[in-house]
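Student: need a 3D model of the sequence below.
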Amino acid sequence: MTKKKSILVTKLLSSEQKMKLANFDLIEQELIQITINDQFKLDHVSDFVVFSSKNAVKALEKGGLIGALKGVKVYCVGEKTAEFLKQLDINAEFVAENAFDLANFLILEKPKKITFFCGNLRRNELPALLKENEILVDEQVVYQTDLLKPKFIQKFDGILFFSPSGVRSFCQKNKPEAIAFCLGNTTAITATDFFEEVFVAEEQSVDGLINTLNETYGYA
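Tutor: Below is the predicted model:
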């Protein structure tokens, strides 16, 4: 009998999602902890607003500040972020796959200033590129990401990553010897700094990442 491939899943999955991974030996372990700040004060919002993730939107929702987005142009990274905004009756003007693409789009739009809602570990591409092009960035850090940095004794054949922070958390105390399967291009870009072999989900969803894993190992 062929031994099952060992897969580390870096977030908790639903029972239905686990069923789709029945051909693997699964280990579930969260690598990061998110703390939403719903107590921040918001005195003013620019006419152009940017969200780096769904967690940034959650912070405004929990703080009762979604109303501040009415009448302004909203841009975001990721389809999940855009979907969550839509649930709150906010339509994103443009949805980018990563922060670099969003920055380049905004440079063409030429706003004088943007309000950027993000986490404490956000990547630097977007604010750096905008500032280089003389666009003022009002950065609002509205959630905290803590790296849990667990140490694993066993080796894995593959690892499912859902954020750049998860990649960094794993690599703090573990060797990047497995295949990295990533949800989204931003996570994949970070993974390529550490892992030799990186796959990115064709569809940016948990189910899409599971499908990519199954296809890679011939279980599609």
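Student: CA atoms for contacts and neighbours, from now on please.
Tutor: OK.
Student: show me which strand runs longest in this protein.
Tutor: For the chain, the longest strand by residue count, based on DSSP state E, is strand 136-147.
Student: any residues touching the following helix or strand past that strand, and which ones?
Tutor: Later in the chain than strand 136-147, the nearest helix or strand by DSSP states H and E is strand 158-161. Under the contact criterion Cα atoms under 8 Å, 6 or more residues apart in numbering, strand 158-161 has outside partners 5-10, 167, 178-183, 187, 209.
Student: so which of the residues you listed sit within helices?
Tutor: Val167, Thr187, Leu209 (DSSP state H).
Student: on that earlier part again, now the two most distant members of the contacts of strand 158-161.
Tutor: Lys5 and Thr187 (22.5 Å; Cα to Cα).
Student: more neighbours: those two, which one.
Tutor: A count of neighbours by other Cα atoms under 10 Å puts Thr187 above the other of Lys5 and Thr187, at 23 against 14.
Student: I'd guessed that one sits against Ala180; true?
Tutor: No - counting by Cα atoms under 8 Å, Thr187 does not reach Ala180; the two are 9.8 Å apart.
Student: can you tell me the closest non-neighbouring residue to the residue most central in space within the chain?
Tutor: The chain has Ser163 as the residue nearest its centroid, 4.3 Å off, counting by Cα atoms, centre = their mean. Closest residue in space to Ser163, ignoring its immediate chain neighbours: Thr187 at 5.1 Å, by Cα to Cα, 6 or more residues apart in numbering.
Student: can you tell me how far the one you found sits from Glu132?
Tutor: Counting by Cα to Cα, to the nearest Å, the separation of Thr187 from Glu132 is 24 Å.
Student: count the neighbours of Asp38 for me.
Tutor: Counted with other Cα under 10 Å, the neighbours of Asp38 add up to 16.
Student: and what about it, helix, strand or coil?
Tutor: coil (DSSP: H, G, I helix; E, B strand; the rest coil).
Student: same check, this time on the one 3 residues further on
Tutor: When classified by three-state DSSP, Lys41 comes out as coil.
Student: ok, now which ones touch it?
Tutor: Residues counted as contacts of Lys41 (Cα under 8 Å, 6+ apart): none.
Student: again with the one 10 residues further on
Tutor: Listed by Cα under 8 Å, 6+ apart, the contact partners of Phe51 are Val57, Val74, Tyr75, Cys76, Val77, Thr81, Phe116, Phe117, Cys118.
Student: also this sequence, please, to line up against the first:
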Amino acid sequence: MRAILVIREFDNFSRILSESGLKVINCQTIAVAPLEDLSEFEAKLDAIKNYDGVFLTSANATEIFRTKLSARNVNFQGKIYVLGKRSFDLLKSENLNLVFAETANTAREMLENIALDELKNKRFLFVRGEKSLRVVPEFLGKIASVDEAIVYRSSRVTIADDKIKEIQAKSANGEIACACFFSPSGARSFLQQFGAEVLHQIKITVIGNTTAEFFERRDLKVDFVARRATAEDFAVELIEYLKI
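Tutor: This next block holds a predicted model:
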């Protein structure tokens, strides 16, 4: 049985694949951590009642937002616009006015699900990562005021030489069916350390169009894009795809 190369640490995605009988090789290429100094973000939270709403487009930002807001015991009446089921699940038990479009897989799709009159002339806080796409402020820029708060950053995880050689050998020998990518940052770190040659020998599978576009801009063919932007859906859809 050929293995699945998962470009992240072992988590629920890998667990679902493993429980379906697939062999998984994990290779984490990036690590995410909160900024050491969150004072700027905390100052914005202290004045959160000045905002009409908050936009959260990643689970990492959502986790930090939840932790810091809970510590303040603030009863925020504005709307919290969340992208992704994982972010929604993190906040659903909180006393917050959540706006969640289950069918939205990208920030643009989330924004397009919101009536423009709900956004015009309002003031919003966009909580994001250091390298997050700026779809939210670019979309809202002409109709609303948007403050941004960077709360986490992604850093490269250096892969051991023997691990790189092992994966390259397995790929060359046809022992790996596909590689699974979850973000442009993770894909970029992989290419920097492995090179593109290894991906010429296996299928490239991704979650989300943003990661797919990253590969396409580098003339690397993406074989499978998950229809739903959650790791769990990606795993289930990938299992079905590999049966074809």
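Student: to which residue of the second structure is the residue nearest to the centre of the first structure aligned?
Tutor: Alignment note (TM-score structural alignment): Ser163 of the first structure maps to Ser183 of the second structure.
Student: ok, that match touching Phe215?
Tutor: No - between Ser183 of the second structure and Phe215 there is no contact under Cα under 8 Å: 10.6 Å.
Student: the closest residue to Lys73 of the first structure other than its chain neighbours: neighbour count?
Tutor: Using Cα to Cα, 6+ apart and skipping residues adjacent in sequence, the residue nearest Lys73 of the first structure is Phe48, 4.9 Å away. Using other Cα under 10 Å, Phe48 of the first structure is surrounded by 20 other residues.
Student: could you check which residue of the second structure pairs with Phe48 of the first structure?
Tutor: Matched to the second structure by TM-score structural alignment, Phe48 of the first structure sits across from Gly53.
Student: in contact with its match, which residues?
Tutor: Residues counted as contacts of Gly53 of the second structure (Cα under 8 Å, 6+ apart) are Gly78, Lys79, Ile80, Tyr81, Arg123, Phe124, Leu125.
Student: got it, and Leu111 of the second structure?
Tutor: Contacts for Leu111 of the second structure (Cα under 8 Å, 6+ apart) come out as Val136, Phe139.
Student: for Gly186 of the second structure, see how far away it is.
Tutor: 25 Å.
Student: just the helices in the second structure please.
Tutor: Taking DSSP H to define them, one finds helices in the second structure at 12-19, 39-46, 59-72, 85-91, 107-112, 135-140, 161-172, 184-194, 209-216, 231-243.
Student: now those helices in JSON lines, with distance to Ala31 of the second structure?
Tutor: What follows is the helices of the second structure, written out as JSON lines (distance: least, Cα to Cα, whole Å):
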{"stretch": "helix 12-19", "distance to Ala31 of the second structure": "17"}
{"stretch": "helix 39-46", "distance to Ala31 of the second structure": "21"}
{"stretch": "helix 59-72", "distance to Ala31 of the second structure": "11"}
{"stretch": "helix 85-91", "distance to Ala31 of the second structure": "18"}
{"stretch": "helix 107-112", "distance to Ala31 of the second structure": "22"}
{"stretch": "helix 135-140", "distance to Ala31 of the second structure": "23"}
{"stretch": "helix 161-172", "distance to Ala31 of the second structure": "17"}
{"stretch": "helix 184-194", "distance to Ala31 of the second structure": "9"}
{"stretch": "helix 209-216", "distance to Ala31 of the second structure": "17"}
{"stretch": "helix 231-243", "distance to Ala31 of the second structure": "17"}
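Student: so which of these comes closest to Asn97 of the second structure?
Tutor: The closest of the helices of the second structure to Asn97 of the second structure is helix 85-91. By Cα to Cα, the value is 9.6 Å.
Student: which residues in the first structure does that closest one align to?
Tutor: So helix 85-91 of the second structure is aligned with residues 79-85, judged by TM-score structural alignment.
Student: the matching stretch vs the second structure, average distance?
Tutor: Its aligned residues in the second structure lie a mean 1.3 Å from stretch 79-85 of the first structure after superposition (mean Cα distance after the TM-score superposition for the first structure).
Student: quick check: buried residues in that stretch?
Tutor: By neighbour count on 16 or more other Cα atoms under 10 Å, the buried set for stretch 79-85 of the first structure is Glu79, Thr81, Ala82, Phe84, Leu85.
Student: state the distance from the closest residue to the second one other than its chain neighbours to Gly78 of the first structure.
Tutor: Using Cα to Cα, 6+ apart and skipping residues adjacent in sequence, the residue nearest Thr81 of the first structure is Lys54, 4.4 Å away. Computed as Cα to Cα, the Lys54 of the first structure to Gly78 of the first structure distance reads 8 Å.
Student: and if you look at Gln33 of the first structure?
Tutor: With the distance defined as Cα to Cα, Gln33 of the first structure ends up 20 Å from Gly78 of the first structure.
Student: neighbour count winner among the two?
Tutor: The residue with more neighbours, out of Gln33 of the first structure and Gly78, is Gly78; 23 against 13, by other Cα under 10 Å.
Student: what count of nearby residues applies to Val77 of the first structure?
Tutor: Val77 of the first structure: 23 surrounding residues under other Cα under 10 Å.
Student: which residues sit in contact with it?
Tutor: Phe51, Ser52, Ser53, Val95, Ala96, Glu97, Asn98, Ala99, Leu102.
Student: hmm, which of those are common to the second structure?
Tutor: Shared contacts between this structure and the second structure among the contacts of Val77 of the first structure (both residues aligned by TM-score structural alignment, their matches' Cα atoms under 8 Å) comprise Phe51, Ser52, Ser53, Val95, Ala96, Glu97, Asn98, Ala99, Leu102.
Student: so the fourth one sits against Lys80, correct?
Tutor: This means Val95 of the first structure. No - Val95 of the first structure lies out of contact with Lys80 (Cα under 8 Å); the separation is 9.8 Å.
Student: residue in the first structure paired with Ile64 of the second structure?
Tutor: The alignment partner of Ile64 of the second structure in the first structure, by TM-score structural alignment, is Ala59.
Student: looks like its match contacts Ile34 (just checking).
Tutor: No - the pair Ala59 of the first structure and Ile34 does not pass the contact test of Cα under 8 Å, sitting 11.0 Å apart.
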